[in-house]
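Participant: What follows is a predicted structure for the sequence shown.
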Amino acid sequence: MATSLPKLTRDAELETLSSRAAENVRDPDHWAPLLKALSNPWSRTNTTGTIILGIAENTLMHQELAEHITSHFTVSPPEHLTYGNGPQGSPRLRKALASFFNARFEPLQQTKAEEFIVTAGVSAVIDELTWCLCSEGEGILFPRPLYTGFRNDLPIRSRGKVVPVSFRREDGGVVLDDLFDAEANLRCLERGLSEAEKEGTKIKAVMITNPHNPLGKCYPPATIKAIASFCAKHNLHYLSDEIYAMSTWRNPNFPDATHFHSVLSVELSHIIRPEMVHVLYGAAKDFCANGLRLGVLHTRSETLRRAMITIATFAWEAYLIQDCWARILEDDKWLKQFLTESQKRLSTNYGTLTSFLDQHSIPYYKGGNAAIFLWVDLRRWKTEDAITEECLKAGVMVAKGTNFVPEELGWFRLTFSTQKEVLEEGLRRLTESLKKFDG
């Protein structure tokens, strides 16, 4: 009987891969801790399961969305079971997106269907944008704290570099409101660009999340103009991730909080060329549909669109799924009711979370009126790792601030866009975990 060959060691097996694949394998697994928590979620019939407050997922309108998709789902063989019109996106969806943007984002110049490219999620948009804008090792500036997914989306395949921009003041202090201040952005972006160039990193763009992730606030027009002027001065692309654009509400405790302004709605024609301004959007957050994997880029640059189409095959979303979203966008009456109710429920849950934190003297970043999470200050307790571990033991998953490249350690991002009973039980488990560190 023939003897089986010995199994390769991990290092030997890595040598059979490309250098980039081997590097990805050596890096910490981005999904491992999430998959472990997601494998045993809490429910009424599984009360010992894990409550997820650490992932930016909005479940508040799942039932309404599922009912609409189920009752309107159709399959048209010529349109849905062939290559259709290619990887740029379903003509029906791109037309619906143009109408949606024109109605909801209030662009100064009307958007057109041909200006949109559809992909399998916003992560795919970021990957394709990075590939098109950055050669290997070139970077994009991000004000910090920043959305943790960028640290995976830019380098993992396209080999772009995330370059965090510090907003720390000259006296060493950190004021989170500075991220939304025009003068602070000009000062800090200039400093960040200079430091990156000194380290040998060529910068190709600035990306912001508006509304901001993880701070949950919107950028005022004056700051959007300041960022645009910085980009124009240095011939950089302005990338505006607006995936939470419709997840905004009025905060009764801060009625003057800046409401959402798309970069498309701000007068920038005298500041930056429109071909250098690009908007990212998707169905995941505002439409409570992370699992549909629908992302979109709006750009007025024909050259960038052509470049992205050359690689769009690798993130080509099924036309069946694209037209599910198109039907939702076309149903004006239902869409208005859906977004209004979603915003109402987000506002209610935001109030539930902030009231709970106030009652337990847990500080947080105040003044939010957007997105589906809150930036919470747990610095007076133990280290982030200790708190995270204790919370998992208690059956609640939270997102530690380190993942968001903050200026100060000890902050956490808590998601509140889940059912009330789930949120309340998660908060109970959180406070029980924190009590372990008191005294």
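Facilitator: Here it is on my side, so go on. Because the structure is a prediction, the values reported are computed rather than measured.

Participant: Could you use CA atoms for every contact and neighbour count after this?
Facilitator: Noted.

Participant: Point out the other elements, helices or strands, that the helix ranked longest in the chain touches.
Facilitator: The residue-count maximum for a helix in the chain (DSSP state H) belongs to helix 332-359. Helix 332-359 makes packing contacts with helix 319-330, helix 420-435 when contacts are defined by 3 or more CA pairs under 8 Å, 6 or more residues apart in numbering; DSSP states H and E.

Participant: just how off-centre is the last one within its chain?
Facilitator: Translated: helix 420-435. Distance, stretch centre to chain centre, for helix 420-435: 25 Å (CA atoms, centre = their mean, to the nearest Å).

Participant: for the first one, same thing?
Facilitator: Shown here is helix 319-330, whose average C-alpha point lies 21 Å from the average C-alpha point of the whole chain (CA atoms, centre = their mean).

Participant: So which elements touch it?
Facilitator: Using 3+ CA pairs under 8 Å, 6+ apart: helix 319-330 touches helix 62-72, helix 77-80, helix 91-104, helix 332-359.

Participant: could you give the angle of that helix to helix 91-104?
Facilitator: 30 degrees (axes from the mean of the first three to the mean of the last three CA atoms, to 10 degrees).

Participant: The last one too?
Facilitator: Inter-element angle recorded for helix 420-435 and helix 91-104: 70 degrees (by the same axes, to 10 degrees).

Participant: got the angle for the host helix or strand of L297 vs helix 319-330?
Facilitator: According to DSSP states H and E, L297 maps onto strand 295-299. Relative orientation of strand 295-299 versus helix 319-330 (the same axes, to 10 degrees): 70 degrees.

Participant: what does strand 295-299 contact?
Facilitator: 115-125, 275, 277-283, 305 (CA atoms under 8 Å, 6 or more residues apart in numbering).

Participant: all strands for the chain, in order.
Facilitator: 51-52, 116-119, 139-143, 161-165, 203-209, 237-241, 277-282, 295-299, 373-377, 396-397, 399-400, 411-415 (DSSP state E).

Participant: Serialize these to CSV and add fields for mean neighbour count.
Facilitator: Shown next, in CSV, are those (neighbours: other CA atoms under 10 Å):
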stretch, mean neighbour count
strand 51-52, 27
strand 116-119, 26
strand 139-143, 24
strand 161-165, 23
strand 203-209, 22
strand 237-241, 25
strand 277-282, 23
strand 295-299, 24
strand 373-377, 23
strand 396-397, 26
strand 399-400, 22
strand 411-415, 25
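
Participant: will you turn those strands into TSV that also has distance to V263?
Facilitator: What follows is the strands of the chain, written out as TSV (distance: least, CA to CA, whole Å):
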stretch	distance to V263
strand 51-52	32
strand 116-119	16
strand 139-143	16
strand 161-165	20
strand 203-209	10
strand 237-241	7
strand 277-282	8
strand 295-299	11
strand 373-377	22
strand 396-397	34
strand 399-400	29
strand 411-415	25
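
Participant: Pasting the second one now:
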Amino acid sequence: MTPVSQHELLVTSGVAALIDTSTWCICDDSDGIVIPQPLYVGFEIDIQMRSRGQLLPVSFLESDRKYSIDHAFEPEANRRAFERAYAENTAKGIKMRAVILSNPHNPLGKCYQFISALSIDLEGIIDVSRVHIMYGMSKDFCANGLRLGVLQTRNEDLLEAVASINNAAFYLWVRLIPSRLIDIDDPSTPSLDVKRMKKLFVDTCTRNGVSIKDGANYFAEEPEDGWFRVTFTVPNAVLEVAMERIAKSLEDLGWLGMF
């Protein structure tokens, strides 16, 4: 068993938030996450609401075998159920990105095992960078209102990605369309040209590998409508790269020298 390092841990506001942000990081729209049935109804919300992942329930019903809830805890029944789910969903063109196992099982309340997944030798079974453990304190302490969760993973890319969208952030409100490009006929309404320019800038930033938020998403009242929100709660090295990419986007559009 490899000891857990503090650098493999991320504290969050509960496991629900972790499932949401992890889905956001690993799934494209409609990519699937498989979970054995019966399953906690909150998983559907966590997976689909923001990230637009797809919940894929795993059925234990078999035509040649009488169904029992206990099948959910039998290794061989699980193997058959997951193989069926994989075959059926692959045939539909659905990409499956992850499997969620809730332990204790929710809603059955029974444990798969009493040892940590971290104590299992995964050599030859699965790359350890693909195994992620989410721990919530609310169940241990019978306090569902205690929104405190922990992600343990040896996947540095996932850890950084989840951290970048999970924590509270500092941000700036900045205008990134040069004022000389803005022509306002009606001072109370942004022109369609400005809206097109903002979309052009957002798309250019996306191509250059940086995400920026249009101020219109925040009900901006400024008639120029050239405002954006820039979040900078990231390590300095990441921030410097982001600023370089924003500058490149402005340069690509010929706007950099207009401020």
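Facilitator: It's in. On a predicted model such as this, the values are computed, not experimentally measured, just so you know.

Participant: do you know which of the strands of structure 1 lies nearest Y319 of structure 1?
Facilitator: When these are compared by CA to CA, strand 116-119 sits nearest Y319 of structure 1, at 10.2 Å.

Participant: matching residues in structure 2 for the closest one?
Facilitator: Counting by TM-score structural alignment, strand 116-119 of structure 1 pairs with residues 9-12 of structure 2.

Participant: Look up the average distance of that stretch to its aligned counterpart in structure 1.
Facilitator: Following superposition, stretch 9-12 of structure 2 is found to deviate from structure 1 by 1.0 Å on average (mean CA distance after the TM-score superposition for structure 1).

Participant: got a list of contacts for that stretch?
Facilitator: Residues outside stretch 9-12 of structure 2 that contact it (CA under 8 Å, 6+ apart): 18, 148-153, 159, 163, 166-167.

Participant: Could you rerun that using 6 Å?
Facilitator: 148-152 (CA atoms under 6 Å, 6 or more residues apart in numbering).

Participant: Please report how far the aligned residue in structure 1 for Q54 of structure 2 lies from P221 of structure 1.
Facilitator: In structure 1, the residue paired with Q54 of structure 2 according to TM-score structural alignment is K161. Relative to P221 of structure 1, K161 of structure 1 is positioned 28 Å away (CA to CA, to the nearest Å).

Participant: cool, and Q109 of structure 1?
Facilitator: With CA to CA as the criterion, Q109 of structure 1 and P221 of structure 1 are 16 Å apart.

Participant: now F116 of structure 1
Facilitator: Between F116 of structure 1 and P221 of structure 1 the computed distance is 24 Å (CA to CA).

Participant: repeat for E128 of structure 1
Facilitator: 28 Å.

Participant: Looking at the two, which one has more neighbours?
Facilitator: E128 (25 against 21; other CA atoms under 10 Å).

Participant: To which residue of structure 2 is the more buried one aligned?
Facilitator: Checking TM-score structural alignment: E128 of structure 1 goes with T21.

Participant: wait, what's in contact with its match?
Facilitator: V162.

Participant: For the stretch 51-200 of structure 2, just list every one of the helices.
Facilitator: Here the stretch 51-200 of structure 2 has its helices, by DSSP state H, counting those that start in this stretch, at 75-91, 137-140, 156-166, 192-207.

Participant: Would you mind telling me which of these is nearest S119 of structure 2?
Facilitator: helix 75-91 (18.1 Å).

Participant: Now tell me what touches that closest one from outside.
Facilitator: Helix 75-91 of structure 2 is contacted by residues 58, 60, 71 when judged by CA under 6 Å, 6+ apart.

Participant: Structure 1: matching residues for that one?
Facilitator: Counting by TM-score structural alignment, helix 75-91 of structure 2 sits on residues 182-198 of structure 1.

Participant: circling back: between the strands of structure 1, which one is nearest to I69 of structure 1?
Facilitator: strand 277-282 (16.7 Å).

Participant: what residue of structure 1 takes the place of I126 of structure 2?
Facilitator: If you follow I126 of structure 2 across to structure 1 using TM-score structural alignment, you land on I272.

Participant: Look up how far A226 of structure 1 lies from the closest residue to its match other than its chain neighbours.
Facilitator: Leaving aside its sequence neighbours, I272 of structure 1 sits nearest to A232 (CA to CA, 6 or more residues apart in numbering; 5.2 Å). Distance, A232 of structure 1 to A226 of structure 1, by CA to CA: 10 Å.

Participant: just E190 of structure 1 next, same as before
Facilitator: Distance from E190 of structure 1 to A226 of structure 1, by CA to CA: 11 Å.

Participant: And these two? Which one has more around it.
Facilitator: A226 (19 against 15).

Participant: so what's the more buried one closest to, chain neighbours aside?
Facilitator: Among residues not flanking A226 of structure 1 along the chain, A182 sits closest, at 5.5 Å (CA to CA, 6+ apart).

Participant: ok, the one you found - how many residues close by?
Facilitator: When neighbours are defined as other CA under 10 Å, A182 of structure 1 has 18 of them.

Participant: Likewise for S5 of structure 2?
Facilitator: With other CA under 10 Å as criterion, S5 of structure 2 counts 10.

Participant: Please apply the same query to S30 of structure 2.
Facilitator: As a burial measure, S30 of structure 2 scores 15 neighbours (other CA under 10 Å).

Participant: Show me what it aligns to in structure 1.
Facilitator: Using TM-score structural alignment, S30 of structure 2 pairs with G137 in structure 1.

Participant: so that match makes contact with G160?
Facilitator: Yes - using CA atoms under 6 Å, G137 of structure 1 makes contact with G160 at a distance of 5.5 Å.

Participant: hey, which of the helices and strands packed on helix 319-330 of structure 1 is tucked in deepest?
Facilitator: Of those, the one with the most neighbours on average (mean count of other CA atoms under 10 Å) is helix 91-104, at a mean of 19.

Participant: got a list of contacts for that one?
Facilitator: In contact with helix 91-104 of structure 1 (CA under 6 Å, 6+ apart) are residues 110-113, 323, 326, 329.

Participant: hmm, which two among these are most spread apart?
Facilitator: Maximum distance among the contacts of helix 91-104 of structure 1 (CA to CA): 22.1 Å, for Q110 and D323.
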